[in-house]
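**Q** Can you look at this prediction? I've put the sequence above it.
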Amino acid sequence: MFDLSGQVALVTGSSRGIGYAAARALGLQGATVVLNGRSANTLDAAAAALQEEGVKVQIAPFDILDIDQSIAAVDAVRDSLGKIDILFSNAGIQHREPLLSFPQQEFERIISGNLTAQWALGRHIAVGMAKQGYGRIIFTGSITAIRGKPQITAYTAAKAALHGMVRQWAAELSEAGITVNAIAPGYVATELTRNLWGDEAFNTWLQERVPQKKWGEPDDIASAVVFMAARESRFVTGQVLAVDGGLSSCMM
């Protein structure tokens, strides 16, 4: 089950963390994976590590904020590999500041990176998927779109809209053989959350608030990505799956 041999998977934001773990998991299931990030050097190192495990991999350096560059890079991938079967649209950006002092310019930048860029790149890839009559589109959502959190007003707004977009796209793309879903990660131990690992107060809160009383690992998200990318998930679309140890499901 979940054999992805012969399929091509593009994973944005995949030089490290959740994106890298997802690309690795997809590759170990047989997919040819295309790694994306802004730095070619970082991507080369990630690709080399995957190749040592027998994963078929290419790199596609581009910045998701540059939509024209992103679309050109996707077209180059299609020219090279012939198709894109799976998109895990994971790259995103963040800005933390209290609502009352949050600059509108930053709000618009975060909305652009976490919503507009996702829409534009995803739509472009969906055109090719529709022509081949098959595709899997998976977005990284957020539990902050399910439960509010201070100081990330733009991010929360963008991810909430992204969750809505998942449902709308599922309604529109299903007849073309494309499923569209999102994963909403909880607190996952990555380089981006490193500053919280050693925060005693935060870890006490996490132990009290998360039913499983632990941090998630990138592989926890990666396994959900493999499921949503597989042919076996053909009847699952328009869904947002929280992978968060139960954080968003209960009041504690």
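**A** It's in.

**Q** rest of the way, CA atoms for contacts and neighbours
**A** Will do.

**Q** And the helices in the chain?
**A** Along the chain, the segments classed as helices by DSSP state H run 17-28, 40-52, 67-81, 104-111, 117-132, 153-173, 194-197, 200-209, 218-229.

**Q** any idea which of these is most buried?
**A** With neighbours defined by mean count of other Cα atoms under 10 Å, none of these is more surrounded on average than helix 17-28, at a mean of 25.

**Q** Give me the angle between the top strand by length along the chain and helix 17-28.
**A** Counting residues, the longest strand in the chain under DSSP state E turns out to be strand 178-185. Calculated by axes from the mean of the first three to the mean of the last three Cα atoms, to 10 degrees, strand 178-185 forms an angle of 140 degrees with helix 17-28.

**Q** and here's the other structure:
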Amino acid sequence: MQDNPFDLTGRTAVVTGASRGLGQEFGRALAAAGADLVITSRKRDDLAAFQAEIESLGRKVTALELDVRDHGSIQRMADAAANACGAIDILVNNAGCNVRKPALDVSWDDWNLVLDTNLRGTFFVAQAIGRGMVERGYGRVINIGSVTSVAGYAGLGPYCASRGGVKQLTMSLADDWGPHGVTVNCLAPGWFRTEQNKVLYENQEWLDYLVDRIPLRRPGQPGDLRGAVVFLASDASQYVTGQTLLVDGGISTGATRATVPAKD
């Protein structure tokens, strides 16, 4: 192991869903640790500002279009990334979506949108990038899950099913590719404000309700994920595979208090 096992200098990472939100935070963390990036979005133009930001750090950045619901698009992205950068060392499988509805209101199309994006897309992107990793005998695959990988929430039926599936898929791929020097882990954020859920955070009553159930007494901040993604992408985690790392402030420990709070 190198002197600094967290150093990613000389590595290249693919980060999907990098046009906004947590995908950009993952990219920033990997670039700060020394990695060059391949960033993807359904619309390449949406990546221009982020590409310029990372290039200002002195990193090489390749921006590519990717629709994870389209198998042809996945393969074109993987081929273009390999042609532009050669070996891909790290994959952050971040692209995802959500539909918030009571279970009785979820449509066939709602279900397919979420599962095709979050679960099927995760598998086939991992397959496309992982093929080269297996051939070379090295790779770090980081599938992005959620606290819903281990807990169910009303109104999130398709999303919970997809993220639970990502957790199980991660273990399967870890078993499959471990003999070839490829680790596969799931990074599972808790409650972080994103474009998908920002309307919730604008409701103070709901926010107080949430914070009361998080042992660290605050929602996640984007920077809270940086150390975790670098750890899983680096040689510091070389003997860690098939695991789900929850970065959730402790909410997954359980949301029901077993004692009465003391009065002032």
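**A** Nice, thanks for sending it over. Model, not experiment: these values are computed from the prediction.

**Q** just to revisit the earlier point, let me have the helices of the first structure in CSV, extended by distance to Phe139 of the first structure.
**A** As requested, those are arranged in CSV below (distance: least, Cα to Cα, whole Å):
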stretch, distance to Phe139 of the first structure
helix 17-28, 11
helix 40-52, 21
helix 67-81, 16
helix 104-111, 15
helix 117-132, 8
helix 153-173, 8
helix 194-197, 23
helix 200-209, 25
helix 218-229, 9
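
**Q** Look up how far Thr237 of the first structure lies from the aligned residue in the first structure for Gln168 of the second structure.
**A** Counting by TM-score structural alignment, Gln168 of the second structure lines up with Gly164 in the first structure. According to Cα to Cα, to the nearest Å, Gly164 of the first structure and Thr237 of the first structure sit 12 Å apart.

**Q** Ala49 of the first structure too?
**A** 32 Å.

**Q** and what of Asn195 of the first structure?
**A** 35 Å.

**Q** Kindly report the same for Val34 of the first structure.
**A** 23 Å.

**Q** how much space between the nearest residue to Ala145 of the first structure once chain neighbours are set aside and Ser80 of the first structure?
**A** Spatial nearest neighbour of Ala145 of the first structure, excluding adjacent residues (Cα to Cα, 6 or more residues apart in numbering): Ala160 at 4.6 Å. Taking Cα to Cα as the measure, Ala160 of the first structure falls 35 Å from Ser80 of the first structure.

**Q** now swap in Arg24 of the first structure and tell me
**A** 20 Å.

**Q** who's in contact with Thr16 of the second structure?
**A** Applying Cα atoms under 8 Å, 6 or more residues apart in numbering to Thr16 of the second structure gives the contacts 23, 39-41, 66, 92-95.

**Q** Which residue in the first structure aligns with it?
**A** Using TM-score structural alignment, Thr16 of the second structure pairs with Thr12 in the first structure.

**Q** Same question for Tyr153 of the second structure.
**A** Using TM-score structural alignment, Tyr153 of the second structure lines up with Lys149 in the first structure.

**Q** list the contacts for Gln51 of the first structure?
**A** Val57.

**Q** what lines up against it once you look at the second structure?
**A** Per TM-score structural alignment, Gln51 of the first structure is aligned with Glu55.

**Q** ok, now which ones touch the match of Tyr153 of the second structure?
**A** Contacts of Lys149 of the first structure (Cα under 8 Å, 6+ apart): Thr156.

**Q** make it 10 Å
**A** Neighbour list for Lys149 of the first structure: 143, 155-156 [criterion: Cα atoms under 10 Å, 6 or more residues apart in numbering].

**Q** of all those residues, which comes closest to Ile110 of the first structure?
**A** Distance to Ile110 of the first structure across the contacts of Lys149 of the first structure (Cα to Cα) is lowest for Tyr155, with 6.2 Å.

**Q** from what I can see the closest one touches Leu99, true?
**A** No. Using Cα atoms under 10 Å, Tyr155 of the first structure makes no contact with Leu99, being 11.6 Å away.
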